[in-house]
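Enquirer: Fold the following, please.
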Amino acid sequence: MPLHVPPAPAPALRTVLTALGSPTAVREARTPSLRTAEGPVTAELPLPVHVLDRVTAPGESTTRLAGWRFLIHSAGRAVAAADTMLTADGWAFSRFFEGPYVAATERALRQAESLPGAYQPRLLSVPSLYMLTLWLHGDRGADAAAGHPAATDLLVPLAPAPPGIAAHRPHRVAELLPVLTHRATRIPLLGSPA
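Expert: Next up, the predicted model:
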């Protein structure tokens, strides 16, 4: 079933388009594939990026909107991504980047389109595990900037995923969130690497 990709805030999209149109911003980006892209580049598939701050109780979590991510396409494929962030003055361009999460996001979105049910795609970052997931929210009409993962929502870990968690395998939030919580709160045997 097709995904309902939420519209990004217009100012966030404008900042990305302005950066894409700036030779200086593109030239100074650490994204060789963006600098060498032939033909036009477009900002597509805006996804709100939420950060999992903590789990407050079984099945409940605290998340916050950190920004919007756009996949940058050239010649029919994603070559980079652009992040925006909310500042006191409104939406601002943050950075261009490339790497495994760009291709993994595109792959997970294609995979999600073949799943039964209707979803609103989002990204959920789990900083304590250096993990990023495609969050398939069951309420397609929800405000993309708000909300928390529902027990029946799906999380698709993007590659590279932490050891022991299969990338690109959809998991119900009720199944995966306790595993992530346990891993994030474990006390390291050898102490902190600080």
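
Enquirer: contacts and neighbour counts: CA atoms only from here.
Expert: Fine.

Enquirer: and the most centrally placed residue in the chain, what does it touch?
Expert: Ranked by distance to the mean C-alpha position of the chain (C-alpha atoms, centre = their mean), the top residue is residue 123 at 3.0 Å. Residues in contact with residue 123 (C-alpha atoms under 8 Å, 6 or more residues apart in numbering) are 47, 48, 49, 50, 132, 133, 134, 135.

Enquirer: List the buried residues in stretch 62-76.
Expert: Of the residues in stretch 62-76, those buried under the neighbour-count criterion (16 or more other C-alpha atoms under 10 Å) are 63, 64, 65, 66, 67, 68, 69, 70, 71, 72, 73, 74.

Enquirer: and the nearest residue in space to residue 115 that is not next to it in sequence, how far is that from residue 112?
Expert: Take residue 115 and drop its neighbours on the chain: the residue closest to it by C-alpha to C-alpha, 6 or more residues apart in numbering is residue 1, 6.5 Å away. Distance, residue 1 to residue 112, by C-alpha to C-alpha, to the nearest Å: 8 Å.

Enquirer: can you check residue 53 too?
Expert: 25 Å.

Enquirer: give the contact list for residue 65.
Expert: Contacts of residue 65 by C-alpha under 8 Å, 6+ apart are 48, 49, 50, 51, 145, 146.

Enquirer: Shouldn't the fourth one be within a helix?
Expert: When you say that, I think you mean residue 51. No: secondary structure assignment places residue 51 outside any helix; it is strand (DSSP: H, G, I helix; E, B strand; the rest coil).

Enquirer: burial count for it?
Expert: For residue 51, the neighbour count with other C-alpha atoms under 10 Å is 18.

Enquirer: just the first one next, same as before
Expert: Taking other C-alpha under 10 Å as the criterion, the count of residues near residue 48 is 27.

Enquirer: export the contacts of residue 123 to TSV and tack on secondary structure?
Expert: Listed next are the contacts of residue 123 as TSV, based on three-state DSSP:
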residue	secondary structure
47	strand
48	strand
49	strand
50	strand
132	strand
133	strand
134	strand
135	strand
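
Enquirer: From residue 31, how far out is residue 117?
Expert: 36 Å.

Enquirer: In terms of neighbours, single out the busier of the two.
Expert: residue 31 (18 against 11).

Enquirer: Here is the second sequence; please produce its structure so I can put it next to the first one:
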Amino acid sequence: MPLHVPPAPAPALRSVLAALGSPTAVREARTPALRSTEGPLTPELPLPLHVLDGITPGGRTPRTHLAGWRFLISDPEHPVAAADTRLTPDGWAFSHFFEGPYITSTQRALRQAEQLTTHYQPRLLSIPELYMLTLWLHADASADGASGTPAPHDLLVPLAPAPPGICAHRPLRVSELLPVLTLRLAPARLLGQPV
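Expert: The predicted structure follows:
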């Protein structure tokens, strides 16, 4: 398996385990799958969740920042939900549970990435301006998962649902996808029209 999943901070994992053990947190979550699952629920595949911002024309590298860690929550058979954690002044804390198409799409993209011959470190990269989430396959498999920016040779796998015109589950190098995102976010500016 060429994927090297970075370890999540221990307090982030503990906060998710505490939330899973709390009947109130599970009952109040807007995740019917959590409430209806029989059997134990386990947090798996912690992925650092980075947010990409500062996409501008001119080829400058956009900025990223760590927004949290996301854990897939699995029943004995498959992932049914996800849990996000976030950094607070007191340390890592559980944020919320959720479900939806990104759960199965993330699992599919990870399986797809496992078939590659190059070693990668999986991360998630959110592009809020496009309501887009990608699996970010960082080429430096030993890097600190909590920091860094997408390198030109890293792969981004848009998760479904992807924005119109961007093919979900088609791995693209950052150097290929970034110009497309730039065009999508700043078409008027690129055409010389007033914004």
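
Enquirer: before we move on, the earlier item: quick check, the residue nearest to residue 115 of structure 1 in contact with residue 117.
Expert: Yes: with contact defined as C-alpha atoms under 8 Å, residue 1 of structure 1 and residue 117 form a contacting pair (6.3 Å).

Enquirer: got a list of what the equivalent of residue 143 of structure 1 over in structure 2 touches?
Expert: If you follow residue 143 of structure 1 across to structure 2 using TM-score structural alignment, you land on residue 144. By C-alpha under 8 Å, 6+ apart, the residues touching residue 144 of structure 2 are residue 6.

Enquirer: Same check on residue 5 of structure 1?
Expert: Residue 5 of structure 1 sits next to 45, 46, 47, 120, 121 when contact means C-alpha under 8 Å, 6+ apart.

Enquirer: ok, back up a step: can I assume the match of residue 143 of structure 1 sits in a strand?
Expert: No: counting by three-state DSSP, residue 144 of structure 2 is not part of a strand but coil.

Enquirer: what about it, distance to residue 121 of structure 2?
Expert: Distance, residue 144 of structure 2 to residue 121 of structure 2, using C-alpha to C-alpha: 10 Å.

Enquirer: shared neighbours of these two, which are they?
Expert: Taking C-alpha under 8 Å, 6+ apart as the criterion, residue 144 of structure 2 and residue 121 both touch residue 6.

Enquirer: How about residue 141 of structure 2: what's its closest non-neighbour residue?
Expert: Nearest residue to residue 141 of structure 2 in three dimensions, chain neighbours excluded: residue 121, at 4.5 Å (C-alpha to C-alpha, 6+ apart).

Enquirer: Test my guess that the one you found contacts residue 6.
Expert: Yes: with contact defined as C-alpha under 8 Å, residue 121 of structure 2 and residue 6 form a contacting pair (7.0 Å).

Enquirer: What helix or strand is the residue nearest to residue 148 of structure 1 when sequence neighbours are not counted located in?
Expert: Using C-alpha to C-alpha, 6+ apart and skipping residues adjacent in sequence, the residue nearest residue 148 of structure 1 is residue 63, 6.1 Å away. Taking DSSP states H and E as the definition, residue 63 of structure 1 sits inside strand 60-74.

Enquirer: Remind me what the following helix or strand past that strand packs against, helices and strands.
Expert: Next in sequence after strand 60-74 of structure 1, counting helices and strands by DSSP H and E, comes strand 77-87. If you count contacts as 3 or more C-alpha pairs under 8 Å, 6 or more residues apart in numbering; DSSP states H and E, strand 77-87 of structure 1 packs onto helix 10-20, helix 32-35, strand 60-74, strand 90-97, helix 100-113.

Enquirer: need those in JSON lines with distance to residue 41 of structure 1, can you?
Expert: Below are those laid out as JSON lines (distance: least, C-alpha to C-alpha, whole Å):
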{"stretch": "helix 10-20", "distance to residue 41 of structure 1": "8"}
{"stretch": "helix 32-35", "distance to residue 41 of structure 1": "8"}
{"stretch": "strand 60-74", "distance to residue 41 of structure 1": "5"}
{"stretch": "strand 90-97", "distance to residue 41 of structure 1": "13"}
{"stretch": "helix 100-113", "distance to residue 41 of structure 1": "15"}
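
Enquirer: Which stretch among those is buried most, on average?
Expert: Counting by mean count of other C-alpha atoms under 10 Å, strand 60-74 has the highest mean neighbour count of those, with a mean of 20.

Enquirer: how big is the offset of that strand relative to structure 2?
Expert: Mean deviation of strand 60-74 of structure 1 from its aligned counterpart in structure 2 after superposition (mean C-alpha distance after the TM-score superposition for structure 1): 0.4 Å.

Enquirer: rewinding a little: possible to save the contacts of residue 5 of structure 1 as JSON lines with distance to residue 164 of structure 1, secondary structure and neighbour count?
Expert: JSON lines is the format used below for the contacts of residue 5 of structure 1 (distance: C-alpha to C-alpha, whole Å; DSSP: H, G, I helix; E, B strand; the rest coil; neighbours: other C-alpha atoms under 10 Å):
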{"residue": "45", "distance to residue 164 of structure 1": "29", "secondary structure": "strand", "neighbour count": "19"}
{"residue": "46", "distance to residue 164 of structure 1": "29", "secondary structure": "strand", "neighbour count": "23"}
{"residue": "47", "distance to residue 164 of structure 1": "26", "secondary structure": "strand", "neighbour count": "25"}
{"residue": "120", "distance to residue 164 of structure 1": "27", "secondary structure": "strand", "neighbour count": "21"}
{"residue": "121", "distance to residue 164 of structure 1": "24", "secondary structure": "strand", "neighbour count": "27"}
